[in-house]
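1. Give me a model of this one.
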Amino acid sequence: MKMKKINIVRFAPKGSNSFIETLTAAVHDYFRSNNISPYANAAMWLKTAIMLLCYFVPCIFIILGAGASNLWLFWGLWFLMGWGMIGIGTAVMHDANHGTYSPHKKINIFIGHILEVIGGYSVNWKIQHNMLHHTYTNIDGLDEDISSTVLLRLSPQQRRYWFHRHQHIYAWFFYALMTLYWMTAKDYLQVIRFKQRNLLHKQKVSLPKALMHITWSKMFYYAYILVLPLLFSGQPWYFVLTGFFIMHLTAGLFLSCVFQPAHIMPNAAFAAPVVSGDSRQMKDSWAVHELVNTINFAPRNAWLSWFIGGLNYQIEHHLFTDICHVHYRKIAPIVKATAASFGLPYQVQPTFLRALREHSRMLKILGKK
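-> Reported below is the predicted structural model:
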């Protein structure tokens, strides 16, 4: 089969004494002068334990039949598992697969495989998120985070259909299905697509090996998440399936509400590359491109920031993927001040609800002609 290489774009050179060079020096000086490691600290490890318990303790209770005589308790345990799944995704798996738990690669890989335990595939995640999304943020055709069903138009460069005028209403339904689709069909379709685009080899994985890994991990996932509750929970199969859907709809909707307002917003640049012959060139350097396509939100909401793994500090995360999220709040003033000194925007929505409203407004804008 002929390989279809990814149609990459080139960013403008960063230049000497550039924004990113100045910022990197200032951030590194912060860690050095305070004698702080950029990796996980004790608070991060404690959070990891809490998130894992929030997912696995309700799961054990379900399997042991704790909700056998009380349907609302039974479904409540599935609902709690949904929040545990969110916490694992944002505050455990995410950092591990960026390599920010430890300077030791094997520790990060080991923790990153928690994604397989909750039904995903870490290789696909690293390609989609680390390689494509973080490099080509909001660039249509490269950033898979904005490549969704044809029913959603998430970029000005994407084709518009008449039904997109209503997407600000129905998009939330598709957002809720995100993890359910991920745990069923997405990993298989995605790994085949990544093979066709010659991306699997960068992770040193062959397609047969990847397909086998996905199949075995999903068999394990469905064995403990559905088969064991069906056998031992004491509830009929249709109540078990309802609980399973409650967990995934909760996780899918909230995770989408965390990730979408970080980039698909009215103030995001969505700049398209300039095509010249066989090359595609961006006007901005990579760091500036990330800055103008990324928005923080709710910086004063300490609880939200703790729970979602600092992803409300999305600017800091995109510029410094090698730093654990527990440090974002401290380096945020450095990033903001450096951006201001270079005349660059530092976009922040004051609250989570305000960010969601602006994202909904962007969906409405993209749905118009």
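
2. hey, let's count contacts and neighbours off CA atoms from now on
-> OK.

3. tally of neighbours for the closest residue in space to residue 37 that isn't next to it in sequence?
-> Setting aside the residues directly before and after it, residue 37 is nearest to residue 31 in space (Cα to Cα, 6 or more residues apart in numbering), at 6.5 Å. Burial of residue 31 is recorded as 14 neighbouring residues (other Cα atoms under 10 Å).

4. Which residues are in contact with the residue nearest to residue 108 when sequence neighbours are not counted?
-> Nearest residue to residue 108 in three dimensions, chain neighbours excluded: residue 96, at 4.8 Å (Cα to Cα, 6+ apart). Residue 96 sits next to 108, 109, 111, 112 when contact means Cα atoms under 8 Å, 6 or more residues apart in numbering.

5. Proceed likewise with the subsequent sequence, for comparison:
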Amino acid sequence: MEKLKRPVYLKPDTDDFFKKIRKEVNETVLQNSSLYLLNVIKSLGLVISFFLFYACILCFGNSTPLLFLFYILCGVTMIVLFINAFHDAAHGALFKKQKHNQWFMYVLELFGSNHWLWTRRHINLHHAYPNIPDWDVDIRQSDIIRIFPNSPLFNYHKYQHIYMWLIYPLYSLNWIYIRDFKDFFGKKDNYVKKIVDKIPVTEVYLLFAAKLVNLFYLLFLPMFLLDQPWYMVLLAWIAMHMCGSALGVVALVSTHVDEDAQFPVADDEGNLSATWALHQMIVTKDFSTNSKLANFLYGGFTHHVAHHLFPGVGHTYYPYITPIIKRYAKEYNLPYTSYPFYHAVRSHFRMLKNKGIKENIMMAGEI
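-> Model (predicted):
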């Protein structure tokens, strides 16, 4: 893949708003140790809940309604666990000691993913260069969907705002059983290899081991133990992934890619026109920040601006950091957006519709 210059952010001046925000957050919000404990209890509770629901599949799965119910609960808990606990641990924000975060990330392998790979995708590409074409791999997934203005436009993209409703529920299946292998072994448009010179051999073995273990205990073992047709267990397993993915995609589409999204491009020398902190404010949005249910389910995604400015801080602190960010945004006339989740999702699909057709004079507003 063609080597590209890494984007370089503008250096902050002496009156940098983020220095003031960081100082206030450190002196006030981060002094509350109870929020750290809450995060740990929540994360461990989600792990226990997932395996309790899995045990219920094996104990009560001979009843078809209960089979589907507990598989779907596993799917929802799996996504909530990932969005909250694994996301924080990947940033070193769940436990105080980094080695404990690293140990906890190995639990992710039980869900079929590869924590080594995902951590590098998410932190070294998405967080380092959010919404920047050719760098933000979390947004640039495949040619099936067109989001970046510089991405190829194909005829079928005119329907992407329709067919993505059917594809998004397959997100976790694609991630675990297709995308991981493409990132490890693919050569075309392999964004991960921009930042990784060589993949450790142990991670290759772990990649295959995680997939096999995940399929064994979540799919094959229930097929073997339950008095259910194999295809019924398979359908329940698919329902698990589809329901979990549908819940999780709300977080993914609501924070960076709506119809007003910005996709800053570096100049020929690789320079960007904003500082790192200002860039995060420009390309990141919050949703449903006042909803306790949304905050519980989506963790650091509802208060996503706070997450991008303070990625090393646990998500339970974000509801107390966001008001500080909003105050400085108003004082410094900075961009800050927070939508109800339904508005954010609707805006995302409007964006898909707009990005799926060619621009014309009437749309561009200029000749």
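
6. TM between them?
-> Here the TM-score for the pair of chains, by TM-score structural alignment, normalised by the length of the second structure, is 0.91; 355 aligned residues with a Cα RMSD of 1.9 Å.

7. hang on, the earlier thing: among the contacts of residue 96 of the first structure, which ones are in helices?
-> 108, 109, 111, 112 (DSSP state H).

8. From these, pick the one nearest residue 335 of the first structure.
-> The shortest approach to residue 335 of the first structure among those belongs to residue 108, at 26.0 Å (Cα to Cα).

9. so the closest one makes contact with residue 94?
-> No - counting by Cα atoms under 8 Å, residue 108 of the first structure stays clear of residue 94, with 10.3 Å between them.

10. As a check, name the ranges of all helices in the stretch 51-200 of the second structure.
-> Here the stretch 51-200 of the second structure has its helices, by DSSP state H, counting those that start in this stretch, at 64-81, 87-90, 98-105, 115-121, 160-167, 171-174, 180-185.

11. Would you mind finding the most buried of these?
-> Among these, ranked by average contacts under mean count of other Cα atoms under 10 Å, first place goes to helix 87-90 (a mean of 24).

12. mean shift between that helix and the first structure?
-> Superposing on the first structure and averaging over aligned pairs (mean Cα distance after the TM-score superposition for the first structure), helix 87-90 of the second structure comes out at 0.7 Å.

13. okay, and that helix goes to which residues in the first structure?
-> Counting by TM-score structural alignment, helix 87-90 of the second structure pairs with residues 94-97 of the first structure.

14. Please enumerate the helices of the stretch 201-350 of the second structure.
-> 201-215, 221-225, 230-254, 276-283, 292-298, 304-309, 318-331, 341-355.

15. returning to what we had before: save the ones in helices among the contacts of residue 96 of the first structure as a markdown table, and put in distance to residue 42 of the first structure too.
-> Below are those laid out as a markdown table (distance: Cα to Cα, whole Å):
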| residue | distance to residue 42 of the first structure |
| --- | --- |
| 108 | 16 |
| 109 | 19 |
| 111 | 16 |
| 112 | 18 |
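
16. Could you point out which of the helices of the stretch 201-350 of the second structure sits nearest residue 167 of the second structure?
-> helix 230-254 (9.5 Å).

17. average offset between that closest one and the first structure?
-> Looks like 1.0 Å for helix 230-254 of the second structure (mean Cα distance after the TM-score superposition for the first structure).

18. From one end of stretch 222-241 of the first structure to the other, what's the distance?
-> Using Cα to Cα, to the nearest Å, the end-to-end distance of stretch 222-241 of the first structure comes out at 12 Å.

19. Just tell me the aligned range of the helix or strand containing residue 362 of the second structure in the first structure.
-> Assigned by DSSP states H and E, residue 362 of the second structure belongs to helix 361-364. On the first structure, no counterpart of helix 361-364 of the second structure exists by TM-score structural alignment.

20. Now residue 307 of the first structure: closest residue in space that isn't a chain neighbour?
-> Leaving aside its sequence neighbours, residue 307 of the first structure sits nearest to residue 87 (Cα to Cα, 6+ apart; 6.2 Å).

21. separation between that neighbour and residue 309 of the first structure?
-> 8 Å.

22. Kindly report the same for residue 77 of the first structure.
-> The gap separating residue 77 of the first structure from residue 309 of the first structure is 23 Å, by Cα to Cα.

23. need the contact list for the residue mapped onto residue 77 of the second structure from the first structure.
-> Matched to the first structure by TM-score structural alignment, residue 77 of the second structure sits across from residue 84. With contact set as Cα under 8 Å, 6+ apart, residue 84 of the first structure has these partners: 51, 52, 53, 54, 55, 56.

24. And for residue 58 of the second structure?
-> Shown in contact with residue 58 of the second structure (Cα under 8 Å, 6+ apart): 222, 225, 226.

25. Highest neighbour count among these?
-> So for those (other Cα under 10 Å), the most neighbours sit at residue 222, 23 neighbours.

26. The first structure: which residue goes with that one?
-> Matched to the first structure by TM-score structural alignment, residue 222 of the second structure sits across from residue 229.

27. how about the nearest residue to that match, chain neighbours excluded?
-> Residue 229 of the first structure sits nearest to residue 63 (Cα to Cα, 6+ apart), 4.9 Å away.

28. Can you check which part of the first structure stretch 144-153 of the second structure sits on?
-> Using TM-score structural alignment, stretch 144-153 of the second structure pairs with 151-160 in the first structure.

29. Please disregard the earlier target; I meant stretch 244-255 of the second structure.
-> Mapping stretch 244-255 of the second structure onto the first structure (TM-score structural alignment) gives residues 251-262.

30. Check which residues of the matching stretch are buried.
-> By neighbour count on 16 or more other Cα atoms under 10 Å, the buried set for stretch 251-262 of the first structure is 251, 252, 253, 254, 255, 256, 257, 258, 260, 261, 262.

31. Please enumerate residues in contact with that stretch?
-> 82-83, 85-86, 172-173, 175-180, 294-297, 308, 311-312, 314, 355-356, 358-359.

32. Over to stretch 172-191 of the second structure?
-> Taking Cα under 8 Å, 6+ apart as the rule, stretch 172-191 of the second structure contacts 1, 112-114, 117, 134-135, 137, 192-193, 199, 204, 211, 241-242, 244-245.

33. Let's see that with 6 Å instead.
-> The contact list for stretch 172-191 of the second structure (Cα atoms under 6 Å, 6 or more residues apart in numbering) reads 112, 113, 245.

34. Under the alignment, what does the second one map to in the first structure?
-> For residue 113 of the second structure, the aligned residue in the first structure is residue 120 (criterion: TM-score structural alignment).

35. gap between that match and residue 220 of the first structure?
-> On the measure of Cα to Cα, residue 120 of the first structure and residue 220 of the first structure end up 11 Å apart.
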